[in-house]
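this is the structure alone, sequence omitted:
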């Protein structure tokens, strides 16, 4: 039941993230003014703001001027709902679930913004640090929770380790790694290491593996050159998702092969 409830929450959050993705890179408020049609500037009615359903009922067009509404809006809402549901299924109805839902929502927004403008805005990344840490502290203090202070300490250490690793890479190779990636790395490190060192290692490695394979594919298809800039934020998030989903069992299997 908690998975379904979380998926519905994801639909609502996804609707808000569409606003965030459009306005934050432009330095605009995500609260005011209310959402409006970019073609005719008429405010979006409440009944036309129901995630996914409204777009389908309107057949992808503005009610007032019939201008097309991008399919990206319902896709973001549906993708956020699916991501929330998967996180809820992976973690269960635990005290740390809110921290990972916040992290998931932030990552969805950051991936889309990075794809659009090749930036990872501080306005999303930096406030997520205290929010995620505070929610993990709550999970640690919860009387019926299974978390321990060691989990919180490991999360802090993991965030510092991944932040430092990306910082060194950004300094050593400025053209290949931005400081937005460095800041995101610390945040992802906290979330991954809370689950275990295996999640951190697998998630960190998977980002470079997936990003490298994608780059090789573009080179093979001649859709990019050696100097082509490719946003790395989406691959960091994809790697983090792998770490959360299967990081611990993969790490145990790897250690088993060594021993």
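Sure thing, it's come through. Note that the coordinates shown come from a computational prediction; the quantities given were computed from them, not determined experimentally. Numbering: from 1, shown residues only.

hey, let's count contacts and neighbours off CA atoms from now on
Fine.

any idea how far residue 16 lies from residue 158?
Going from residue 16 to residue 158 by Cα to Cα, to the nearest Å gives 30 Å.

what is the burial count for residue 116?
Burial of residue 116 is recorded as 13 neighbouring residues (other Cα atoms under 10 Å).

okay, residue 16 and residue 158: which has more neighbours?
Just comparing residue 16 and residue 158: by other Cα under 10 Å the higher neighbour count belongs to residue 158, 27 against 18.

isn't that one up against residue 198?
No - at 10.7 Å, residue 158 does not count as touching residue 198 under the criterion of Cα atoms under 8 Å.

next secondary structure element downstream of the host helix or strand of residue 56?
Element membership for residue 56 (DSSP states H and E) is helix 53-57. Proceeding N to C from helix 53-57, the next assigned helix or strand is helix 72-91, under DSSP H and E.

for that next one, packing partners?
helix 2-23, helix 97-117 (3 or more Cα pairs under 8 Å, 6 or more residues apart in numbering; DSSP states H and E).

of all the ones you listed, which one comes closest to residue 218?
helix 97-117 (15.6 Å; Cα to Cα).

tell me which residues in the closest one are buried?
Going by neighbour count (16 or more other Cα atoms under 10 Å), the buried part of helix 97-117 is 97-114.

next one: stretch 5-14
Buried-residue list, stretch 5-14, by 16+ other Cα under 10 Å: 6-14.

dump the helices and strands packed on helix 72-91 to JSON lines, plus distance to residue 169.
Below are the helices and strands packed on helix 72-91 laid out as JSON lines (distance: least, Cα to Cα, whole Å):
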{"stretch": "helix 2-23", "distance to residue 169": "27"}
{"stretch": "helix 97-117", "distance to residue 169": "19"}
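
use this one as the comparison:
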């Protein structure tokens, strides 16, 4: 739910305030549109999801580098039209003034993330942040961090196989290894190549910097021969039910004839 953002992101009439504290505004009695969010944040699960989602975005689309790059892309897109736009509409008052507005947006994009981290830390009494470094062979599979896929456009892979993000200590981060077709997940390994877990989904509490590698191997996952699959169990159950109904019907039919 969004309310009144026309003066956001260092807009020309809104000023450049990267330190602006939205939590303070939302919690004020006069800011009624913030009531719903503040009530929802009383729920511990929602609060953890909210904090993690914020961290996901700060590591990607809201990071200083990506946000500034997006502003530059938009500058290049509209720059060729600005002289004509100014002549026709008279706003901004000059091309130089327009460039200054764009520079303000870049400045906001650069400084805003660290201010947000400070505000989140204070609002939720968090205990700092730690780096999570994740490795995987992108040709075999990738990793999902909370709702963030570490193979998306906005994820900056360090060397084609590694990704690092900052997350808040004490807030468990959900990891999921997703193999590509023809491969299966073989396990999570730490920086010393020790197997940490064979579960495809893993919750980690970033109390300190951590590095994990999701290893994928070729072929289908190994399944024990004596292990019954869910499909097999359902088939057996269906056969049992059908057989039972058939026997019951046969008995009832015999009784009616008798």
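Looks like it arrived, so ask away. Keep in mind that what you see is a predicted model, and the values were worked out from it rather than measured.

what TM-score do we get after superposing?
For this chain pair, the superposition-based TM-score is 0.27 by TM-score structural alignment, normalised by the length of structure 2; 105 aligned residues with a Cα RMSD of 5.2 Å.

picking that back up, show me which of the buried residues of stretch 5-14 of structure 1 is closest to residue 220 of structure 1.
residue 14 (34.6 Å).

grab the nearest non-local neighbour of the closest one.
Nearest residue to residue 14 of structure 1, sequence neighbours excluded (Cα to Cα, 6 or more residues apart in numbering): residue 77, at 4.1 Å.

how much space is there between that neighbour and residue 239 of structure 1?
With Cα to Cα as the criterion, residue 77 of structure 1 and residue 239 of structure 1 are 22 Å apart.

higher neighbour count, those two?
Taking neighbours as other Cα under 10 Å, residue 77 of structure 1 and residue 239 compare with residue 239 leading, 26 against 23.

wait, what's in contact with the more buried one?
Residues in contact with residue 239 of structure 1 (Cα atoms under 8 Å, 6 or more residues apart in numbering) are 202-208, 210.

if we use 10 Å, what do you get?
By Cα atoms under 10 Å, 6 or more residues apart in numbering, the contact set of residue 239 of structure 1 is 188, 199-200, 202-211, 233, 245, 247.

same check, this time on residue 251 of structure 2
Counting by Cα under 10 Å, 6+ apart, residue 251 of structure 2 touches residue 245.

and the helices in structure 2?
22-27, 35-40, 44-58, 64-89, 95-123, 230-257 (DSSP state H).

how about TSV for those, with distance to residue 212 of structure 2 added?
TSV is the format used below for those (distance: least, Cα to Cα, whole Å):
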stretch	distance to residue 212 of structure 2
helix 22-27	34
helix 35-40	33
helix 44-58	17
helix 64-89	24
helix 95-123	24
helix 230-257	31
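
closest one to residue 210 of structure 2 among the ones you listed?
helix 44-58 (16.0 Å).

that closest one: which residues count as buried?
Neighbour-count burial for helix 44-58 of structure 2, counted by 16+ other Cα under 10 Å, picks out 47-49, 51-56, 58.

name the element residue 244 of structure 1 belongs to?
Counting by DSSP H and E, residue 244 of structure 1 is part of helix 233-258.

same check on residue 160 of structure 1?
Using DSSP H and E, residue 160 of structure 1 falls in helix 149-172.

beyond that helix, next helix or strand please.
helix 179-195.

so which elements touch the helix or strand just after that next one?
For helix 179-195 of structure 1, the following helix or strand on the C-terminal side (DSSP H and E) is helix 197-220. Applying 3 or more Cα pairs under 10 Å, 6 or more residues apart in numbering; DSSP states H and E, we find helix 197-220 of structure 1 packed against helix 149-172, helix 179-195, helix 233-258.

residue 138 of structure 1: which of those helices is closest?
helix 149-172 (10.4 Å).

buried set for that closest one?
151-152, 154-164, 166-167, 169-170.

residue 240 of structure 2: neighbour count?
For residue 240 of structure 2, using other Cα under 10 Å, the count is 12.

over to residue 85 of structure 1?
For residue 85 of structure 1, the neighbour count with other Cα under 10 Å is 22.

next: residue 220 of structure 1.
When neighbours are counted by other Cα under 10 Å, residue 220 of structure 1 registers 11.

give the contact list for it.
Residue 220 of structure 1 makes contacts with residue 214, as judged by Cα under 10 Å, 6+ apart.

try residue 8 of structure 1
By Cα under 10 Å, 6+ apart, the neighbours of residue 8 of structure 1 are 2, 14, 51, 77-78, 80-82, 84-85.

quickly note the distance from it to residue 14 of structure 1.
With Cα to Cα as the criterion, residue 8 of structure 1 and residue 14 of structure 1 are 10 Å apart.

how about residue 210 of structure 1?
For residue 210 of structure 1, the distance to residue 14 of structure 1 - Cα to Cα - is 25 Å.

pretty sure residue 128 of structure 1 sits against residue 110.
No - counting by Cα atoms under 10 Å, residue 128 of structure 1 stays clear of residue 110, with 11.6 Å between them.

shared neighbours of the two, anything?
Looking at what touches both residue 128 of structure 1 and residue 110 (by Cα under 10 Å, 6+ apart), the common residues are residue 184.

can you give me the end-to-end distance of stretch 110-129 of structure 1?
Across stretch 110-129 of structure 1, the terminal residues are separated by 14 Å (Cα to Cα).

residues near the nearest residue to residue 238 of structure 1 once chain neighbours are set aside, how many?
Closest residue to residue 238 of structure 1 apart from its sequence neighbours, by Cα to Cα, 6+ apart: residue 207 at 6.4 Å. Residue 207 of structure 1 is flanked by 22 other residues according to other Cα under 10 Å.
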